[in-house]
Structures are given as C-alpha cells and as structure tokens.
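Undergrad: this is the structure alone, sequence omitted:
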C-alpha cells in the first residue's frame, strides 16, 4: 500500500493524473508539437501506469516498458515516450528502444537522445544509408562537440553493429568529415576492436600525416605498434615526433619499448634513464630500465633500481624476485633465498619458489629441491604443469632419466601441446636410447611446428649422429638456418653433417661460425676433429690445449687428442 501511495504521489507531482495535461512538455523537450492534445488518464490506464512504475521500481524494466509504451502511443505524450525509452534502455530491449525512440523523436524532434538511438538501431539492422541520415539529423540537434561526438560514437557503434557495418559507417564519416581527426580515430578504434589492427594503424598514420592531431593519436599508434609487434614500422613512423617532443615522457616510454623489441638495447637504456631522471616517480620506466640492465648483464646498476623499487607499493614483489635472480647469478645463494622468500604476490610467487627449489638443488642436493616443490600447492593447471616440468628438469640434471620421463609425461597429460615439454621429453628419450620413440615424437613435432628451428635441428642432428638419411637432415638443418642463421647449435649440426660426408672444409666453415658465437664443449670437439681430419693437427692441438681446460667434466673432450693420435 505504501508503494502505491508513493507512486501516486510521484505521478501527481509529474502532472500525469487527475486534471493535469499529459501533453505538457518536459524541461528537456523544448517546444511541444502543435498537435499535442490535452488528455486525462482513464482509471484503467492509470492503474497500468502505476503498475508499470511499480515493476520498474522492482527491477523489471521489460514488463514496465510493455505496460507504459502502449499508453505513450495512445496519449502521444512526450514524457511517457521518454520514460518508455528509458525503460527499454534499462531492459536492453532493442526492439523497444527502436520503437520508443521513433515515437519520442516524432513528438519532440529536438531530442538528441532519440535521434542517437535511431542511427544506432539502423546500424544494428545493417542499414547504412538510414544510419547516416539519422546521424546527420542527430548532429543538427546535438550540443556535443563533433570531436567528442565521433570518439563517443565509436565506443557505441562497436557494441551495436556488426564488423562490416561498423567499419563502413566510420569510413563514411571520414568522407563526411575529411578534416576531423577524430573520425579517423573512431575508425581506428572500431577496426582494432574487430581484430583489424593493420587497418587501425594505417588509418591513424594517414590522419597523423594529413592533419594536426593531438597526443592521443600518437599514443594510440605507439600502443598498436607495441601490441602488434610492428617494431620497425613504429620506430620509423614515430621517429620525427619523438625527436621533436623530447619531454613527452609517455611517448618516450612507448618508443623505448619498441627499441627493446628491436633489440636496440643501448638506445632504449639511455631513453629510460632520461625518463627516470626527469621524473623520479616514473616507477614503471625505472622497472623497465632495471630489467633492461639485467638483460645487459649490468647487475650492479639493475640492483640499484630494484632496491629503489622495494620502497614502492606494487613493485615490491617483482623487485624481491629479480634481486633474488641477481644474487643467484652472483653465486650469493643465501642472499638469493632471503630475497625470494619475501615474494608474496601471486604473479611472482610460483616463479620465486621454482627458483628457490633450483637453488636448493644446487647447494643442498636433489631431494631438498624436490621436497620444496612437493610442498607447493599449484592452483591452476598451468601452475601444475610448471611444477611437474621443474621436477623433470631436476631429475634430468642428475641423469635420472626414467624419473624425468615420468614427470614430463605427467606434464604432457595436462598440457599436450606445450612445445618445451615435448622437446624436453624427446631429449630424455634420446638419453634413454629409446630412439624409435624419439624419432616418432620429433617427427610429429616437425609436422606440428614446421617453422621451429630447434625442432628441425633435433630431427636433423639425430639423423647426422646416426649417419642416416643425410639428405633429409640437410634439408631440415638448412630450413632451420634459414629461419635463424645465428643459432650456434644449428650451425654445429650443419657442420657435423658436412664432416659425416667428408666435406671437411665446409664443416670447418660452419663449426668456426658456431664456435665464434658460443664457446661450447660439443662444438669444440667437432671443430678439433674437423681440423684433425683436414690435416691441421697442430692447429687442432693448439685449439684443444687452449680451451679443453674450460670443460673439465667432459671426459670425451679431455681424452680427445689422445684418441685422435691413437686412431
């Protein structure tokens, strides 16, 4: 009863009952139409109106609309048309939005909201011409600035229209407003929303080249370049802007990200340093700088940055983690464990504990590391896989190949498409001399990952080592080198293939390149053998004498010269 009284009072205050005029215009409607009529609500309509408002109050906007809209149609009252529109919007009732907006704008042609709903509904139906006509009618009564209007429209259109219609609509708006940068900005937003990032980039580049545009256009471009790995394109297009705006720090930061992706590390480092020097509270840039210094093996400088970030909320856990990484790299295992045990944030907690387990294996033995892993409680399938994989790695380090295989198989049961685990399992199968299983697995990986150089190399080198199917091995290894010409172990495989064929000069060429990239014990064995086979025994001995002491645990290498002399 109290709700009925409340609604009746509300209706009286709004002038919707008794002797009030239903055609009285609302404060927002401007001049009413000349054919408005003075209408009194009949008792039955009054009941439906009150019932509809009660349903609306209880959250049933759909039923409320179905009661109020027929009254609005019958009375032709602008306020009831507007109220019906509001209810249809609340209910997300597309047909009701369209019907009530049409009635509303017929009663009040100056009402912008009704015209906006009209063009959006036309787009929903894929009626581009009607949408453009309604858009222009809307713009005649809208008091929103065109620049803001176009940006707002892009967010509304992507929720209303399909991809083809939405993009076509904004392309038409770009033709309608050729000198308005926000039309292109809107098209770029729509294109990116519909997974057409290249169209978004092309549009923003064209706008930036033709018109004077604000920072947000360049910022949107920079984000797209970073997200889509358009590194070279982004560096080239933004170069002038970056040079001419040295204190646009957000853009400088994005440009530094692109430089990192392009492996222009020194340039990126200098840029991050300038950002941090100019804005000591640019903590994200300080973190990026510290991570870059870590990548460049500048551990002391990186450590300084992470220590600064320990005092900043939101950066503490990541800093503890990487300080642990630095301490581990410096063989300061006790300090590393101290830092890593401080990590509590879920994003870094598992990484920290996997590293703790690795350190425990190093300083206390396999069982201590395994015990630490067993105590972890991974919450997700991904975390379970990572823990199982770590157990496989630890067993492999101690040549406990069957145990390693068991854990890799458990990991693959949860993540059968994880390439790194498949690859690790293949290596274990090789060590167990299960060559048929190894070959079957790696062949399958070659089919699934035909452009993964390590997979191609694993298959090719297997054939080379067994001195079989050498033509197929050559094809696999050459494909791998075409993808990544500077992987030392692939160059080593290719050189060993040439050795197996007796082409020692070609073998030396590949192996010398591999050795220049990485001082690896297996590469050294192959290179010494090759020089010996070429008749360059003194050079082989000199090479062995100089570098064999670096690998005291490789027994094959340590006795290599004696074996060559005796053979």
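TA: Nice, I can see it. Remember, predicted model here, so these are calculated numbers, not experimental data. Numbers count the residues shown, from 1 in each chain.

Undergrad: use CA for all of it now, contacts and neighbours both
TA: OK.

Undergrad: wait, isn't residue 258 in contact with residue 226?
TA: Yes - between residue 258 and residue 226 there is a contact at 6.2 Å, judged by Cα atoms under 8 Å.

Undergrad: between those two, what contacts are shared?
TA: Shared contacts of residue 258 and residue 226, defined by Cα atoms under 8 Å, 6 or more residues apart in numbering, comprise residue 234.

Undergrad: the two - which one has more neighbours?
TA: residue 258 (25 against 17; other Cα atoms under 10 Å).

Undergrad: how about the more buried one: what's its closest non-neighbour residue?
TA: Excluding the flanking residues, the one nearest residue 258 by Cα to Cα, 6 or more residues apart in numbering is residue 231, at 5.6 Å.

Undergrad: quick one, what contacts the one you found?
TA: Contacts of residue 231 by Cα under 8 Å, 6+ apart are 225, 258, 259, 261, 262.

Undergrad: take this one as well and set it beside the first:
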C-alpha cells in the first residue's frame, strides 16, 4: 500500500496552513519568486544583521541546508527572529520551511506562534501537519483534537485524526475506523476516508467492510489511484 497516497494529510486542511503563507506574502514577494531548494543563495550572517540570532534559532551551518538556501525562507526567518512577538512573522517562517519540508524548523516557528496565540486554527493546523509529517502521530493527534473542538464538522480533519491512530505504533485500528466513519457521516463521498477505511479494515482482516468501502470509492471516482492496490489486497 502506498502510504504517501493513502495517508498524506488531507489537502483541504493543509490549504489552511499553506494558504496563510500565500495570503501574507505581500505584493513585493510573490510566491513564484521562492528559490528552489539547492539553488545558490547567500546564508544569513548574524553579524551583518547587527544582532545575534535568538536562542533556538535553526542552525544554518552544516547538515541539510536546503531550507536555509531558499532566499524566501531566509527572508521569512529573518523577519520572525527579529520580531519574536509578531505572530504573522512566525507563521510565515513556519510555512516557508514547511513547504521546503524542513519540518524541525517549521516546528520551531509554530511553537513560537502558538505561544502567542494558543488557539489559532492556522497555527494548530500547521503544527498538527508538521508533527504528522515527522511521524509523530501521537503529537499530531493532540493538535488535531484541539482543532476538532473548533471545527467538529470538518471531514478532512477527522480523516487525518483517524490516521494518527492507524499509523502510530502500536496502531489503534478501531479508533481509526471510528474517526473515518465520522468523516463519512459528514461527507459520504470523502475519498480519503473511504480509502483509509478500506485499508485499515484489510489490516484488521475485515474484508466485508473493506469491500464495501472500495465499491463506494470506485463509484465516486473510478480513476482513483489507490483502487488497484486496494483491490489487489482485498483479493489476496
């Protein structure tokens, strides 16, 4: 089973976080100008900035500097570090690093953002997804649960919340299935919830539930990229 397809965070929920970054770029900093990871860009020099970087600042020397090599990420990082009480600046830096899959650095700035606004839905979404992408599924569940208190009818969020139970070790398949069913009560055509319900049911050996979910998914989207794998696993 290709987990990157089945268990990647739901796109609509992810849009809340990445959308925050896009919406706050400003007229002089279009997203299209972001330097691709690996392209040359001058590293930030704290001495030139006139002040040392604050405690907890990501290390810019050695290791994987793909995120630090992005001029856009550097700009966002610099603004966040110079203005630690600016919530928007912390979120922009977090989103820039998240887009570049530098999740440790994204987590740092999200931690700062949540210290300023503990219940902000964009910051909670970002931290939940960052934890999820770091395979910290218990940590991700904590933030998704806080979001669900604000948005109990969000099917995407329920699907992701359920997957934190399916993917943790040891998995809790029953709880995962319960959350997928909640998502499907809200949106019976939710493809990710159906696919994940089928996959987790197969893991439990419940082929009847899996077949029902696969049939519903096929009726909704016959070209779903996960159908062939799900059917193959069903027929084993």
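TA: Sure thing, it's come through. Bear in mind that the values here come from a model prediction, so they are computed numbers and not experimental data.

Undergrad: how about stretch 411-425 of the first structure: buried residues?
TA: Residues of stretch 411-425 of the first structure classed as buried by neighbour count (16 or more other Cα atoms under 10 Å): 411, 412, 415, 419, 421, 422, 423, 424, 425.

Undergrad: aligned partner of the second one in the second structure?
TA: Structural alignment leaves residue 412 of the first structure without a partner in the second structure (criterion: TM-score structural alignment).

Undergrad: secondary structure and distance to residue 478 of the first structure added to the contacts of residue 231 of the first structure, as a markdown table?
TA: Below are the contacts of residue 231 of the first structure laid out as a markdown table (DSSP: H, G, I helix; E, B strand; the rest coil; distance: Cα to Cα, whole Å):
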| residue | secondary structure | distance to residue 478 of the first structure |
| --- | --- | --- |
| 225 | helix | 32 |
| 258 | helix | 31 |
| 259 | helix | 30 |
| 261 | helix | 26 |
| 262 | coil | 25 |
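
Undergrad: packing partners of the helix or strand where residue 129 of the second structure lies?
TA: For residue 129 of the second structure, the host element (DSSP states H and E) is helix 121-133. Here helix 121-133 of the second structure touches helix 11-23, helix 87-99, helix 103-116, helix 137-150, going by 3 or more Cα pairs under 8 Å, 6 or more residues apart in numbering; DSSP states H and E.

Undergrad: pretty sure residue 116 of the first structure contacts residue 135?
TA: Yes - in this structure residue 116 of the first structure lies within contact range of residue 135 using Cα under 8 Å: 6.9 Å.

Undergrad: who touches both of the two?
TA: With Cα under 8 Å, 6+ apart as the test, residue 116 of the first structure and residue 135 reach no residue in common.

Undergrad: for the closest residue in space to residue 112 of the second structure that isn't next to it in sequence, give me its contacts.
TA: Once flanking residues are discounted, residue 112 of the second structure sits nearest to residue 90: 6.6 Å by Cα to Cα, 6+ apart. Neighbour list for residue 90 of the second structure: 77, 80, 84, 109, 110, 112, 113 [criterion: Cα under 8 Å, 6+ apart].

Undergrad: nearest to residue 124 of the second structure among those?
TA: residue 110 (8.3 Å; Cα to Cα).

Undergrad: residues in the second structure aligned with stretch 99-116 of the first structure?
TA: Using TM-score structural alignment, stretch 99-116 of the first structure lines up with nothing in the second structure.

Undergrad: and what of stretch 445-458 of the first structure?
TA: Going by TM-score structural alignment, stretch 445-458 of the first structure lines up with nothing in the second structure.

Undergrad: sec struct for the residue mapped onto residue 79 of the second structure from the first structure, please.
TA: The alignment partner of residue 79 of the second structure in the first structure, by TM-score structural alignment, is residue 241. Under DSSP: H, G, I helix; E, B strand; the rest coil, residue 241 of the first structure falls in the helix class.

Undergrad: residue 280 of the first structure too?
TA: Secondary structure, three-state DSSP: residue 280 of the first structure is coil.

Undergrad: how about the nearest residue to the residue mapped onto it from the second structure, chain neighbours excluded?
TA: Under the alignment by TM-score structural alignment, residue 280 of the first structure pairs with residue 118 in the second structure. Nearest residue to residue 118 of the second structure in three dimensions, chain neighbours excluded: residue 124, at 7.9 Å (Cα to Cα, 6+ apart).

Undergrad: and the gap between that neighbour and residue 138 of the second structure?
TA: Separation of residue 124 of the second structure from residue 138 of the second structure (Cα to Cα, to the nearest Å): 14 Å.

Undergrad: next one: residue 85 of the second structure
TA: The spacing between residue 85 of the second structure and residue 138 of the second structure, counted by Cα to Cα, is 28 Å.

Undergrad: okay, these two: which has more neighbours?
TA: Looking at residue 85 of the second structure and residue 138 with other Cα under 10 Å, you find the greater number of neighbours at residue 138, namely 18 against 14.

Undergrad: mind checking what the more buried one lines up with in the first structure?
TA: Per TM-score structural alignment, residue 138 of the second structure is aligned with residue 300.

Undergrad: what would the contacts of residue 231 of the first structure look like in a markdown table with distance to residue 558 of the first structure?
TA: Output for those, formatted as a markdown table (distance: Cα to Cα, whole Å):
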| residue | distance to residue 558 of the first structure |
| --- | --- |
| 225 | 51 |
| 258 | 46 |
| 259 | 44 |
| 261 | 41 |
| 262 | 41 |
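
Undergrad: of these, buried ones?
TA: Buried, going by 16+ other Cα under 10 Å: 225, 258, 259, 261, out of these.

Undergrad: which single one of those is nearest to residue 565 of the first structure?
TA: residue 261 (49.2 Å).

Undergrad: and the closest one, what is it in contact with?
TA: Contacts of residue 261 of the first structure (Cα under 8 Å, 6+ apart): 229, 231.

Undergrad: residue in the second structure matching it?
TA: In the second structure, the residue matched to residue 261 of the first structure (TM-score structural alignment) is residue 99.

Undergrad: please tell me how far that match sits from residue 46 of the second structure.
TA: Distance, residue 99 of the second structure to residue 46 of the second structure, by Cα to Cα: 24 Å.

Undergrad: what lines up with residue 370 of the first structure in the second structure?
TA: Residue 370 of the first structure maps onto residue 211 in the second structure, with residues paired by TM-score structural alignment.

Undergrad: secondary structure element for its match?
TA: helix 207-220.
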